[in-house]
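next one to model:
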Amino acid sequence: MTMGQDQSEIFNGLKDARSVDGTDTRAIPAFVFGEELADLAEHDPRIVVLTADLGRSNRALDFAARHPGRFVNVGIAEKNMVTIAAGMASCGHLPFAATFGSFAALLCAEQIRTDCAYPDLPVRIVGHHSGMSMGFYGTSHHSLEDLGMMRTIADLTVVCATDANHLRALLRLSLHHPHAMYLRLGRGRDPEVYDTVPDLRVGQAQTVRDGSNLTIIATGSEVHPALRAAEILAERGVSARVVDMWTISPLDRDAVLDAANTTGAILTVEEGNLTGGLGTAVAEVLFDADARVPFRRHGVPDEHVPVGPPAGLYAHYRLDAPGIVAVAEELLTTSEGGAT
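Below you'll find the model as predicted:
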C-alpha cells in the first residue's frame, strides 16, 4: 500500500447521517464491497483488490485489513491501476480495481477496452459513487455517461448493483465469470430492495414487482424509487411491473419483449444520461423486434447537471418516486390518447 495523501480523507463528507434520498442511513446497510470480498478471498486465493487512494470511500480498507498482501493502493493513477489489474489477471489473479465511476469509466475507457476487454481478461472494474451521487463535487465527479460508453465496448459485461445484498450477489457471481466486467455501484448506502442475497445470472433481469398496465424497467439506484412509485401508482389504480435490469450488457431481451407483449406500456428509468444508456438499449430491442408499445425513456437529459445535494438533483430531474409517478402517468395518458 502506498504512503502519502489518502484522497478518502477528502471525501469523508460523503458519509453523512442521511442517504441521497433523505433516508436515515442507520436503517441502510453500509458499503459491503470490501467486507464481502474479504470473505470471498478466504476461499479464493486469486482475489486481489486495487484502488486509487479511495480505500476508505469504497471500503476497500475492510479488505486490506484482513488481506494486506493482496491489496494495492496505486495512488492517484487510475489508468495505471486498470493496466496493472490487467497484468495481474494475465498472471492468474482475479483483480477488482475500484474508484469513483467518473474516473473508472470516463478516465480509463481506453484501458478498459484495450487492456481488459480486447484480450478478454477477467478484470473487474468497480465504478462506485456513480450517477449524481457526488452531487456537490460537480461534473468532474458525476458519472452519467458511463453506461452509454461501457455498453459499446465488445466483450465487456456491464452490471449495476441495486443494494447491499445485490452487490454481494454480483461479487459472488463475478468469481465465475470469464470476461472483463464493469460493476456500477451507487454510494454504498442504498435503500434495501432485496432482503436476502438474490440468485443472479448474467443477462437475466429480476422482476421485483408484477403488474399489467405498465412495466418500469429500472437499474441500480433507480430500482428502489421505481418500486415506491409502483406502490403509489397502485393506490391510484395502476398496476405497474418493476423489472431490475441489472445487466446492461448483455441485456435481457426476453424480459423487454415480454413486457411489451403483456403490459400496456414501458418506462425505463436510469440515473444517467439518456444518450446511449439503459433506455437506448431497451429501445433498440423494441425496434429490432418491431414491438409496438407505448414507450418512454426517463433519466438525465443530455446536459451537465448542476452542482447540488443528490436528493435535490433527483427531485429536479424527477428521478425520485414522486417524479417517476408523474412521468409514468404522462406516458399512460399519452398512450390512452392513441400515441405510440
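
only C-alpha atoms from now on, for both contacts and neighbour counts.
Fine.

how about the helices in the stretch 151-300 of the chain?
Here the stretch 151-300 of the chain has its helices, by DSSP state H, counting those that start in this stretch, at 164-174, 223-235, 253-262, 278-288.

let me have those helices in CSV, extended by mean neighbour count and distance to Val32.
Formatted as CSV, those follow (neighbours: other C-alpha atoms under 10 Å; distance: least, C-alpha to C-alpha, whole Å):
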stretch, mean neighbour count, distance to Val32
helix 164-174, 20, 6
helix 223-235, 21, 18
helix 253-262, 17, 29
helix 278-288, 18, 25
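
would you turn those into TSV with distance to Ile324?
As requested, the helices of the stretch 151-300 of the chain are arranged in TSV below (distance: least, C-alpha to C-alpha, whole Å):
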stretch	distance to Ile324
helix 164-174	22
helix 223-235	6
helix 253-262	18
helix 278-288	14
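
now for those helices, which one comes closest to Leu14?
helix 164-174 (17.2 Å; C-alpha to C-alpha).

who touches the closest one?
With contacts defined as C-alpha atoms under 8 Å, 6 or more residues apart in numbering, helix 164-174 is touched by 29-33, 36-37, 40, 124, 161, 181, 185, 188-190, 192, 194-201.

and those residues, which of them are buried?
By neighbour count, with 16 or more other C-alpha atoms under 10 Å, the contacts of helix 164-174 hold 30-33, 36-37, 40, 124, 161, 181, 185, 188-190, 192, 200 as buried.

run this one through as well so I can compare:
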Amino acid sequence: MSTSSTSTTAAQAPKRSASMIASIADAGVETTRAPFGHALNAVAADDERVVGLTADLGKYTDLHIFGEEHPDRYYQMGMAEQLAFGAAAGMAQTGLLPFVTTYSVFATRRAYDFLCLDIAEPGLNVNVMAALPGLTTGYGPSHQAFEDMAILRGMPDLTIVDPADALDIEQAVPQLAAAPGASYTRLLRGAVPRVLHEYDYSFELGKAKVVRPGEDVLLVSSGLMTMRALLAAEKLAEHSVDVAVLHCPTIKPFDAETVLDAIDTPRMTLTCENHTVVGGLFESVAAAMARRPIGRPVTPIALPDEFLDAGALPTLHDRYGLSTDAVVARVLAELDAQG
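From the prediction side, this is the model:
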C-alpha cells in the first residue's frame, strides 16, 4: 500500500476550472496533493477501527483517497450532513474511529446540533474534517465559512484545528485519531501548500510554535495565513523589517502561554487569520491578553464582519487583505503610523 503524495509547485499544479476555486498556494510555493486522504490511509493501515464518512463530498474533501484504499470502511451518506454526524456518533459508540468530511458551512450552520449533542457532549472521538474554511472559495455566502470558528468556539470539549499546510495535516491526522473527544479541522484540500518543512517545525496538538524569529514585528497566525505570514516576512526583510511568525494551529484549546510570552515584547503585533475578525484567532489572543493582563495593542488582519463578495479567489484575497502583498502593505502602513 502506498501512502505517499505528490509535491509540485503552484505553477506546475493542474489548472482549476475557474479562478473562483483557484489553489490557495502563492505562485512558486510547493504543494502536495490530497494530504488528508493519504494521511488517513496511513492511520487506517495500522488501526482497523478507522472509518470514513462523507456527505456527498468525497472527491472534494480528498476522502475518496481513503475510499479507494478501504472501500469496506467508506460510507457515502448523501447530501445529509446531520445523518452523517449522527451515524458517526453511533459508530464511535460501538468503538469505531470515524473521520467525517463535508464543507465547513454545512458542518457548522447545518449540523451544529448533531455535532454538539451527539458527538461533543458524550465525548466521542469523532473527527470532523471540514473543507472550504474561511475564504477559500469564491462562490459567495452559501459556501464561505467565514464565521465557522466563531460558531464552534463556544462548544465545550471540542478541539478546533486550523492547519497551515500539508505538513500540518499529515501530522495532525494521527494525533487527532489518538486524542480523546471530538474535533473540528479546517481542512485544506486538493493542491495544498507545503511550507513548514522549510523550518524547524512539527505539529503538536494544542501547541503554538514560533516558526520564524524576528525582532521588529510579530505575526500571530493560523491556517493558510501562516503561509502568507511567512511569505510576507521574506518580502518585509527587503524593507529591513525583521518579522517573527508564531503559528497557532490549534485554536481550541488555545496555547495562551506561548502566545502571550511572544506578545509581551516591544515588537508590534498583528494577528493573521482566514476568518471574520469576530470570534476567531484575534479574539482568542485578545481574551488571553486580558486575563494575564498584557496592555499592548494588537492589530487584526482578518475578514470583515460582513457577508463577503463572490468572485475570483485571488481578487477576493486582495480585496479583503489576505494576500501576501496585502499583508506586507498592512505591516508597512502600521509601522509608518507608529512613526
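
number of residues surrounding the equivalent of Tyr118 of the first structure over in the second structure?
Under the alignment defined by TM-score structural alignment, Tyr118 of the first structure corresponds to Glu121 in the second structure. If you count neighbours by other C-alpha atoms under 10 Å, Glu121 of the second structure ends up with 16.

mind listing what Glu121 of the second structure touches?
Applying C-alpha under 8 Å, 6+ apart to Glu121 of the second structure gives the contacts 156-157.

do I have it right that Thr99 of the first structure meets His141?
No. Applying C-alpha atoms under 8 Å, one finds Thr99 of the first structure not in contact with His141, separated by 11.0 Å.

which one of those two has more residues nearby?
Higher neighbour count among Thr99 of the first structure and His141: Thr99, with 26 against 19, using other C-alpha under 10 Å.

quick check: closest non-adjacent residue to that one.
Once flanking residues are discounted, Thr99 of the first structure sits nearest to Gly127: 5.6 Å by C-alpha to C-alpha, 6 or more residues apart in numbering.

show me where the stretch 151-300 of the second structure has its strands.
For the stretch 151-300 of the second structure, strands defined by DSSP state E, counting those that start in this stretch occupy the ranges 158-161, 182-187, 191-193, 209-212, 217-221, 243-247, 250-252, 268-276, 298-303.

one more: the stretch 1-150 of the second structure?
Counting by DSSP E, counting those that start in this stretch, the stretch 1-150 of the second structure has strands at residues 7-9, 30-33, 50-54, 74-76, 97-103, 127-131.

okay if I get those strands as TSV plus distance to Leu335 of the second structure?
Listed next are the strands of the stretch 1-150 of the second structure as TSV, based on distance: least, C-alpha to C-alpha, whole Å:
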stretch	distance to Leu335 of the second structure
strand 7-9	32
strand 30-33	31
strand 50-54	46
strand 74-76	51
strand 97-103	38
strand 127-131	35
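
what residue of the second structure matches up with Gly164 of the first structure?
Small correction: residue 164 of the first structure is Ala, not Gly. Mapped onto the second structure by TM-score structural alignment, Ala164 of the first structure lines up with Ala166.

how about its match: what's its closest non-neighbour residue?
Using C-alpha to C-alpha, 6+ apart and skipping the chain neighbours, the partner closest in space to Ala166 of the second structure is Arg194 (5.2 Å).

give me the aligned partner of that neighbour over in the first structure.
So Arg194 of the second structure corresponds to Glu192, using TM-score structural alignment.

now do the contacts for its match.
If a contact means C-alpha under 8 Å, 6+ apart, then Glu192 of the first structure has 28-29, 163-165, 224 as its contacts.

same check for the residues you listed, but in the second structure.
Mapping the contacts of Glu192 of the first structure onto the second structure (both residues aligned by TM-score structural alignment, their matches' C-alpha atoms under 8 Å) leaves 28-29, 163-165 still in contact.

of all pairs in the residues you listed, which one is the farthest apart?
With distances taken as C-alpha to C-alpha, the most widely separated pair in these is Ile28 and Asn165, at 11.2 Å.

my guess is Met181 of the first structure contacts Cys160. True?
No. Using C-alpha under 8 Å, Met181 of the first structure is not in contact with Cys160, being 10.6 Å away.

how far away is the aligned residue in the second structure for Leu214 of the first structure from Leu332 of the second structure?
Aligning on TM-score structural alignment places Leu214 of the first structure opposite Val217 in the second structure. Look at Val217 of the second structure and Leu332 of the second structure: by C-alpha to C-alpha, to the nearest Å, they are 10 Å apart.

ok, now which ones touch the corresponding residue of the first structure for Leu96 of the second structure?
Taking TM-score structural alignment, Leu96 of the second structure has His93 as its aligned residue in the first structure. When contacts are counted by C-alpha under 8 Å, 6+ apart, His93 of the first structure touches 46-48.

if we go to 6 Å?
Arg46 (C-alpha atoms under 6 Å, 6 or more residues apart in numbering).

do the same with Asp210 of the first structure
For Asp210 of the first structure, the contact set (C-alpha under 6 Å, 6+ apart) comprises Arg241.

redo that, cut-off 7 Å
Applying C-alpha atoms under 7 Å, 6 or more residues apart in numbering to Asp210 of the first structure gives the contacts 240-242.

make a markdown table out of the residues you listed and add neighbour count and distance to Thr23 of the first structure.
Listed next are the contacts of Asp210 of the first structure as a markdown table, based on neighbours: other C-alpha atoms under 10 Å; distance: C-alpha to C-alpha, whole Å:
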| residue | neighbour count | distance to Thr23 of the first structure |
| --- | --- | --- |
| Ala240 | 27 | 24 |
| Arg241 | 22 | 24 |
| Val242 | 28 | 21 |
